[in-house]
Structures are given as structure tokens and as C-alpha cells.
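> Attaching a predicted model along with its sequence, questions to come.
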Amino acid sequence: MSPHMLAGIDFLAPSHRVARQLIGVTVLVNGVGGCIVETEAYDGEDPASHSYSGPTERNLAMFGPPAHAYVYRSYGIHWCLNFVCREEGHGAGVLIRALEPVAGLEAMRERRGTTDEWLLCSGPGKLCQALGVTRALNGQSIAVPPFELQAAPEGIEVVSGPRIGISKAVDVPWRFGLAGSRYVSKPFR
């Protein structure tokens, strides 16, 4: 199998295609995780993307090989997990915005300090805290431990809309979600 093919997804594809296909995929980090219910796509030609102005020390992993992690700190507080896509050097990725928690619930509850399942992974910062994702995973392949990805079941219904929390390219409909999921960070219109 090709190193950029994982869980039935070609990570060499454009980020918006990968973001849509990731809905329903199960992602685990050291056995803790769940079903991806919300993603956002970013591309090097997209003014909302960290890669838009070219490689920096912070975003270098986003220009690396596909099917690798790009982990960054948001607002100096929360870690955010992205999966790199497109060819090496392009600068594209998919932000994993929300999961339906399935595996390692006790670890998630302890890390997040809550028993409310919606509050465990309903946002990129919450998700990283629940899964124990830190900068230490930046640049690592998502095809090998501590990561594990399992293909989405057939017949997933995906909805889309504008991305959240950005000030540029706000109308680009590159936010994707599992239709009807109560675990997304913000409802789709």
C-alpha cells in the first residue's frame, strides 16, 4: 500500500476532498479517540491557511509529506491536530475539529475534567486535550503508532459549510461534518 493511502483515503488529494472523506473515520492516539465528526480544510493557496505565506518554523510540518501530523498551539493555549495532505512542499492540511468519543473514555474524562461526553472532543483544543495530543506529535506519520486510523463505514452523510473562527476566506465552504451528529463543535446551518 502507498504511504499516502490510509483508511481508504488518498492524502495526496486536495485538502477539501480529504476533509470530507475523513468524516466517519475513527482516529485513535495511544488507543484513545473516536469517530471524526467535524473537519476543516486548508490549502497553501488559501489566505486562511497557516501555509499561505510559506514555510516557517511553526508550520513546517504542514509542508512535509502527506499523512503526517501538523500540531500547533492556538491562541497560545490549545493544541490543534491537522493531517497533512497534498504533495510534499505544497502546504495543505485538514484540521480535526471534533470527534464522537468512543475509546478511552475514562482517560478523556480525566484529561478534560468532565463527564459530559459532548464536552470531551467538541472542538479542536478539547479534542487534543482529551487525546493527549501535544507538539511532540508534530511531523509524525499518522500511519503508525501512537496513531491509528480506521476506515469510515459506508453510507456516511456529510454536510458542509463555512469554516469557524477565521477572518479570511470566511465564505469558503470547507468545514465538513457528520450529518445529525450531536458531537460537532457548532451546528451546521
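Thanks, I have the structure now.

> rest of the way, CA atoms for contacts and neighbours
Will do.

> What degree of burial does S53 show, as a neighbour count?
The local packing of S53 (other C-alpha atoms under 10 Å) involves 12 other residues.

> ok so it is a helix residue?
No: counting by DSSP: H, G, I helix; E, B strand; the rest coil, S53 falls outside a helix, being coil.

> check contacts around it.
G44 (C-alpha atoms under 8 Å, 6 or more residues apart in numbering).

> Same check on S185?
38, 97-98, 122-123.

> Let's see that with 7 Å instead.
Applying C-alpha atoms under 7 Å, 6 or more residues apart in numbering, we find S185 in contact with 98, 122-123.

> who wins for neighbours among these?
A98 (29 neighbours).

> The host helix or strand of it: which residues count as buried?
According to DSSP states H and E, A98 maps onto strand 92-103. Of the residues in strand 92-103, 92-101, 103 count as buried by neighbour count, 16 or more other C-alpha atoms under 10 Å.

> now swap in stretch 136-155 and tell me
Buried residues in stretch 136-155 (16+ other C-alpha under 10 Å): 137-143, 147-152.

> what about versus this one:
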Amino acid sequence: MTLDELLAGTVHDVARGLLGWTILRDGIGGRIVEAEAYAPDDPASHAFRGRTPRNGSMFGTPGTLYVYRSYGIHWCVNVACEPEGTGAAVLLRALEPTVGLAEMRERRRVPHDRDLCSGPGKLTQALGITGADDGRAMGSPPFALEPADAAVEVVTTPRVGITKAEDRPWRYLIRETEWASRGPRRASP
């Protein structure tokens, strides 16, 4: 499957399908191990109330990055999917850091590599993703996306860190990963 075909799928297909792929920004990054789906009819989605100047990138062509501040503290990166104008995106929650660890360690200043990319804010800080990246294409410089080198076993759990529709099993993780943001709760295949 090509990247364009993958990103044109539903939020659930994309969230599941991106697991195992490697995302790089300026040659620094890792394997995606956790993602969450956000559909336009989802009350937890920034697109739920329609398009605004803040969330406009969510409505972009599949593969457009939607980068926003969470609680005014951390940047979070999402990947727009489904047909342009839909308002669907997948939040990248965690990576297994594999490339550019020295740079990530300098940016994050944490004692354990496990803490480099084990959460959406940690991930963006480690890769140097900021609001300036909002609207960029996931597969175009300074970003690169490399396909998974092997199939991965995926589990789903309810999403974390939200207050609306929190029980939907729209969080996707590679089974048995030690790099996820939080341990799976009520995981199912």
C-alpha cells in the first residue's frame, strides 16, 4: 500500500495502518507505536464544531499535518486523513525513538530513553515539531515517512487524556510495546 492510499483511508484505517511506520523530521524520529483516531462527528475532535482558523489543517488533503498547542503547553501533531474537507485526523501519541537519539536527548533532557517520545508532547519536543509545521505535508521535507518493515500486532483501548467520548476504543497501539505513552487499559485485538 502506498502512503497516499493509506492516508486516504478512514481515521481508523490510518491510525492502525501508521503503526510500525517511521516518521522523521530532519532525519530525527522513530517508529510510530501509538496513535488515536478523531473523526468529524466525534465530540472529542477539534473538527466537531466545524472548520476554524485553528483547526483548518485537519480539513486538508490526506497527509497534511495539524499541529496545535495542548493546554497552552505542548505541541501535538496529527495527520489529516479521509477526503479533503472532511476534518478527520490521527494524533501521533508515541514513537519508539530510533534515529537521532543524541539530538532527542538534548531536546528532552530526560534520564531515560523511554521518556523521549512516550506521549504526544514529548514526541513533538523530541522531533522539534512546532506550530510552524502546521499545514505541512507529512511526506515532504523536512518530514519523511518510511513504511513498516514488518507487520505489527495492534490492540485498541479507549483514548486517554480527553474528557469527551473517552470510552471509545479509538487508541491504537502496537501490542507489547514498551514505548507507549501509558499502559493499555482494556486492550482488545
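In hand now; what should we look at? This one's a predicted model, so the numbers in the text were calculated from it and none came from an experiment.

> rewinding a little: now, among the buried residues of strand 92-103 of the first structure, which is nearest to R112 of the first structure?
P101 (12.3 Å; C-alpha to C-alpha).

> And for that closest one, nearest residue in space, chain neighbours not counted?
Here the nearest residue to P101 of the first structure in space, its sequence neighbours aside, is G34; by C-alpha to C-alpha, 6 or more residues apart in numbering that works out to 4.5 Å.

> After alignment, which residue of the second structure pairs with that neighbour?
Matched by TM-score structural alignment, G34 of the first structure corresponds to G30 in the second structure.

> now swap in A67 of the first structure and tell me
Aligned partner of A67 of the first structure by TM-score structural alignment: G63.

> Make sure the match of G34 of the first structure is indeed in a strand.
Yes: secondary structure of G30 of the second structure (three-state DSSP): part of a strand.

> what about it, how many residues close to it?
25.

> S51 of the first structure too?
24.

> try the one 3 residues further on
By the criterion of other C-alpha under 10 Å, G54 of the first structure has 16 neighbours.

> Now render the buried residues of strand 92-103 of the first structure as a markdown table, adding distance to K186 of the first structure.
Below are the buried residues of strand 92-103 of the first structure laid out as a markdown table (distance: C-alpha to C-alpha, whole Å):
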| residue | distance to K186 of the first structure |
| --- | --- |
| A92 | 23 |
| G93 | 21 |
| V94 | 17 |
| L95 | 15 |
| I96 | 14 |
| R97 | 10 |
| A98 | 10 |
| L99 | 12 |
| E100 | 13 |
| P101 | 16 |
| A103 | 22 |
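
> nearest to V184 of the first structure, of the residues you listed?
Taking those together and measuring to V184 of the first structure by C-alpha to C-alpha, the closest member is A98, at 5.6 Å.

> can I get the buried residues of stretch 136-155 of the first structure in TSV with distance to R86 of the first structure and secondary structure?
Shown next, in TSV, are these (distance: C-alpha to C-alpha, whole Å; DSSP: H, G, I helix; E, B strand; the rest coil):
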residue	distance to R86 of the first structure	secondary structure
L137	19	helix
N138	17	coil
G139	15	coil
Q140	16	coil
S141	14	strand
I142	15	coil
A143	16	coil
F147	20	strand
E148	20	strand
L149	18	strand
Q150	20	strand
A151	19	coil
A152	21	coil
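
> Closest one to R175 of the first structure out of these, please.
Looking across these and measuring by C-alpha to C-alpha, the closest to R175 of the first structure is A152, at 17.8 Å.

> counterpart of the closest one in the second structure?
Match for A152 of the first structure (TM-score structural alignment): A148.

> which ones are touching that match?
A148 of the second structure touches 20-22, counting by C-alpha under 7 Å, 6+ apart.

> Now with 6 Å, please.
20-21 (C-alpha atoms under 6 Å, 6 or more residues apart in numbering).

> Chain neighbours aside, what residue packs nearest to D42 of the second structure?
F48 (6.0 Å).

> What is the neighbour count of whichever residue in the second structure pairs up with K168 of the first structure?
Using TM-score structural alignment, the partner of K168 of the first structure in the second structure is K164. Other residues lying near K164 of the second structure total 12 when counted by other C-alpha under 10 Å.
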